[in-house]
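Undergrad: Pasted the sequence and its predicted model underneath.
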Amino acid sequence: MMTEGMFSNYFLPGIWITIQVTVFSALLGVVVAFVIGTLRTSRLWIVRFLSGVYFELFRGMSSLVLMFWLVFSVPLILQWQFVPMYAGVLALGLTYGAYGSEVVRGALAAVPPAQREAGIALGFTRFQRLRRIEIPQAWPEMVPPFNNLLIELLKGTALVSTITVADMTYAGNLVRIGSNESAPIYTLLLVLYFVFAFILTRGMRVLERHAKAGVGQAPPRKGLWSRLSLRESAGEGSGALTAGGAAR
């Protein structure tokens, strides 16, 4: 039976490792996504070709096999050993960054051409147009698909357990072996991944709201507090009308 000591000694460190792998992989993935995504919109065909090769290569590559290659093949080729956690972060970041680059490319392509032409007329460089015009307008459209990719990345971190990184899944397997119980352990893992995914989703919803507010597209708030505030404002409005009628 799983004890409190097993949870504190195995699961809590595993949760911390999962958080680290998710955060570092996401940061690397965002950098790769923006670099490759913007390069794929370049006017130079060679830049578009090379960035497209990266996209097709890593989109069609298995993250798990890439981890195995980094951990077991690179030492044989380069005589240099990857730390397993770094290999997992690199494999996940490069792979999901390739997926994210298509999100960036599509969102930039959706910016009205007149906006880019206005930047050219103002004498902006390519980098200035991206920073001041295109990315601010495309960013709100990137957040929802980035949210999906972030959730997939979180679930994909379980793959690092296969290269001996002691994440939640690896810790769960150790506790299962020690306690000889499968159902409670894997149920707890399912719940933990769901909770983390839910927290990430809520955080990305807040980010999406702020992104849309930045371009004047803030969606109306939904939920109990928004309905209460609407009722209060309606009540104040009706009270003002009644007072106005009485004054007359």
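TA: Sure thing, it's come through. Numbers count the residues shown, from 1 in each chain.

Undergrad: Could you use CA atoms for every contact and neighbour count after this?
TA: Will do.

Undergrad: can you pull the contacts of the residue nearest the centre of the chain?
TA: Compute the mean C-alpha point of the chain, and by C-alpha atoms, centre = their mean the closest residue is Leu150, 2.9 Å away. Neighbour list for Leu150: 26, 200 [criterion: C-alpha atoms under 8 Å, 6 or more residues apart in numbering].

Undergrad: Which elements pack onto the longest helix anywhere in the chain?
TA: For the chain, the longest helix by residue count, based on DSSP state H, is helix 183-214. Judged by 3 or more C-alpha pairs under 8 Å, 6 or more residues apart in numbering; DSSP states H and E, helix 183-214 is in contact with helix 135-156, helix 168-179.

Undergrad: Pasting the second one now:
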Amino acid sequence: MLNSLPLYLNGVWVTVQITVAGAALALALSFAAGLLGSARRRWIRAIGRVYTEFFRGVAALVLMYWLFYALPYVGFRLDPMFAAILALGLNVGAYGGEVVRGAVNAVPRAQIEATTALNMGYVQRMRLVVIPQAWAAMLPPMGNLLIELMKGSAVVGLITVSDLTFVVRQQWSSGGDTLVVWGLALLFYFLIAQALLLGVRYLERRANARLGRGPAFRAAPEPAAASAGGSGR
């Protein structure tokens, strides 16, 4: 089993690469779709809605197959890893778009009106007021989507990507002990998920601290309450 450890670690590294690259693409698409979906003009909202509804309604595995196996018939051949990242990013980005749209629309209307009264432009208003508050609200559901993306990467071996599941299946088919081989798969995926969750929670703490919601910004105790213990002297 120790001889196979480098193979497992290589599979873990490929899984991490796909997860990080897919998450970056999904985040960019989420913001694009979410901001389009929260726009005032109906035709702009329609663009975001078309992307969101289409890619939410298509299975990531089917999209992955289409990108890798069908596109060559029309003259486009994608690298297996790029096809996997693209499929997962497009799929998860569609779900993330709804998260971004909901978080942006949840910013109190009075604050939007205040930025208008201060003569802020759209970019300035989004950068200074809307996005910081929306970012803090969207991080928890985005963390869930990140874990779903990581778990969704377990099927990329079907388009010849040597990820963790692909390596595990090879070791299993080569006579490896079923309990040990798949137990290692469970352990590695759990460790990857925990590392991702720690990163998301760190971002949550930073986002909330910037908005004055972190532990460092808790109000000090009232003087009367603080001196209650000594009032009976």
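TA: Now that the structure is in, tell me what you want to look at. Because the structure is a prediction, the values reported are computed rather than measured.

Undergrad: if we can go back for a sec, any buried residues in the longest helix of structure 1, and which?
TA: For helix 183-214 of structure 1, the neighbour count (16 or more other C-alpha atoms under 10 Å) marks 185, 189, 193, 197, 200-201, 204, 207-212 as buried.

Undergrad: List the contacts of the next helix or strand after it.
TA: Where DSSP states H and E defines the elements, the next helix or strand beyond helix 183-214 of structure 1 is helix 224-247. Helix 224-247 of structure 1 has contacts (C-alpha under 8 Å, 6+ apart) with no other residue.

Undergrad: What span of structure 2 is the longest helix of structure 1 aligned with?
TA: Under TM-score structural alignment, the counterpart of helix 183-214 of structure 1 in structure 2 spans residues 179-210.

Undergrad: average distance between that stretch and structure 1?
TA: Stretch 179-210 of structure 2, aligned to structure 1 and superposed, deviates on average by 1.0 Å (mean C-alpha distance after the TM-score superposition for structure 1).

Undergrad: quick one on the thing from earlier: okay if I get the helices and strands packed on helix 183-214 of structure 1 as JSON lines plus distance to Gly237 of structure 1?
TA: Below are those laid out as JSON lines (distance: least, C-alpha to C-alpha, whole Å):
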{"stretch": "helix 135-156", "distance to Gly237 of structure 1": "34"}
{"stretch": "helix 168-179", "distance to Gly237 of structure 1": "53"}
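
Undergrad: Ok, which of those comes nearest Gly216 of structure 1?
TA: Gly216 of structure 1 lies closest, by C-alpha to C-alpha, to one member of those: helix 135-156, at 10.2 Å.

Undergrad: Mean distance between the closest one and structure 2 after superposition?
TA: Relative to structure 2, helix 135-156 of structure 1 is 0.8 Å off (mean C-alpha distance after the TM-score superposition for structure 1).

Undergrad: And the residue nearest to the centre of structure 1, what's its match in structure 2?
TA: Using TM-score structural alignment, Leu150 of structure 1 lines up with Leu146 in structure 2.

Undergrad: can you check Gly37 of structure 1 too?
TA: Gly37 of structure 1 maps onto Gly34 in structure 2, by TM-score structural alignment.

Undergrad: element containing Ser162 of structure 2, please.
TA: Residue-wise, Ser162 of structure 2 maps onto no helix or strand under DSSP H and E.

Undergrad: Who's the closest spatial neighbour of Val165 of structure 1, skipping the chain neighbours?
TA: Counting by C-alpha to C-alpha, 6 or more residues apart in numbering, Val165 of structure 1 lies nearest to Met85, which is 5.9 Å off, once chain neighbours are set aside.

Undergrad: Stretch 53-61 of structure 2 corresponds to what range in structure 1?
TA: With TM-score structural alignment as the criterion, stretch 53-61 of structure 2 aligns to 56-64.

Undergrad: quick one: contacts of that stretch?
TA: 91-92, 94-96, 98-99, 159-160.

Undergrad: Neighbour-wise, give me the winner out of these.
TA: Neighbour tally across the contacts of stretch 56-64 of structure 1 (other C-alpha atoms under 10 Å): the maximum, 30 neighbours, falls on Leu92.

Undergrad: I'd like to know how far whichever residue in structure 2 pairs up with that one sits from Val129 of structure 2.
TA: Structural alignment places Leu92 of structure 1 opposite Leu88 in structure 2 (criterion: TM-score structural alignment). As judged by C-alpha to C-alpha, to the nearest Å, Leu88 of structure 2 and Val129 of structure 2 stand 31 Å apart.
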